[in-house]
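A.B. asks: Next comes the sequence, and after it the predicted model I'd like to discuss.
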Amino acid sequence: MTPHDLLAETGPVRTCIGCRERAAKRELLRVTLRTGGDGSLAVVPDPAGTAPGRGAHLHPTSACLELAVRRRAFGRALRSAGSPSVDELREHLAMSETE
């Protein structure tokens, strides 16, 4: 199946920054970078996909999250210097997986 065929069947296609598989945008969770008051960086979930700024997409599973952390994909995908915290995203995924 070519990328064009996938787009025709499912709509917009994005790549998961964890496992690097292409999937329909609706199957992935968009994440963005938030800067705290103390200058700390945190990756936060954006389920609505409406937060301003650069975003990245991830399968909503802890396995893809851990792959992305191990590969240091968040810093590259979100173009940030340093290693952002993923604690809030990890909590969001844990709650989603238990529901």
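C.D. replies: Structure received.
A.B. asks: Only C-alpha atoms from now on, for both contacts and neighbour counts.
C.D. replies: Noted.
A.B. asks: quick one: the strands in this structure?
C.D. replies: Secondary structure of the chain by DSSP state E: the strands cover 13-15, 22-24, 29-35, 41-45, 55-58.
A.B. asks: Okay, one more to line up with it:
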Amino acid sequence: MVRFVLSGDAGTGWLVRLDPTSAAPGRGAHLHPDRRCWQAATRGGFARSFRRRLRVEAPDRPWAAGD
């Protein structure tokens, strides 16, 4: 499983970021390392997990299997 965390605030906007060490503070969401899970998360899964509107930033490096 790969962990993503929520960062930012209501003023600047919420942003989902990759947490490769699984050590970042705050609420996290875990995904299977699979492109289909990433697509589902960016279509609304992250918004449901974090219970707010947000932007999703694609990771700088591939993290999913098959990338």
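C.D. replies: Alright, I've got the coordinates. The shown structure was predicted, so the numbers you read here are calculated from the model rather than taken from an experiment.
A.B. asks: Per the alignment, name the residue of structure 1 opposite residue 6 of structure 2.
C.D. replies: Residue 6 of structure 2 maps onto residue 33 in structure 1, with residues paired by TM-score structural alignment.
A.B. asks: hmm, back to that, including mean neighbour count and distance to residue 90 of structure 1, could the strands of structure 1 go into TSV?
C.D. replies: Shown next, in TSV, are the strands of structure 1 (neighbours: other C-alpha atoms under 10 Å; distance: least, C-alpha to C-alpha, whole Å):
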stretch	mean neighbour count	distance to residue 90 of structure 1
strand 13-15	18	19
strand 22-24	17	21
strand 29-35	20	12
strand 41-45	22	9
strand 55-58	23	12
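A.B. asks: I'd like these as CSV, with distance to residue 85 of structure 1 appended.
C.D. replies: Output for the strands of structure 1, formatted as CSV (distance: least, C-alpha to C-alpha, whole Å):
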stretch, distance to residue 85 of structure 1
strand 13-15, 21
strand 22-24, 25
strand 29-35, 9
strand 41-45, 5
strand 55-58, 15
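A.B. asks: Can you show me the helices along structure 2?
C.D. replies: 35-40, 46-50 (DSSP state H).
A.B. asks: now these in JSON lines, with distance to residue 11 of structure 2?
C.D. replies: Putting the helices of structure 2 into JSON lines (distance: least, C-alpha to C-alpha, whole Å) gives the following:
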{"stretch": "helix 35-40", "distance to residue 11 of structure 2": "26"}
{"stretch": "helix 46-50", "distance to residue 11 of structure 2": "17"}
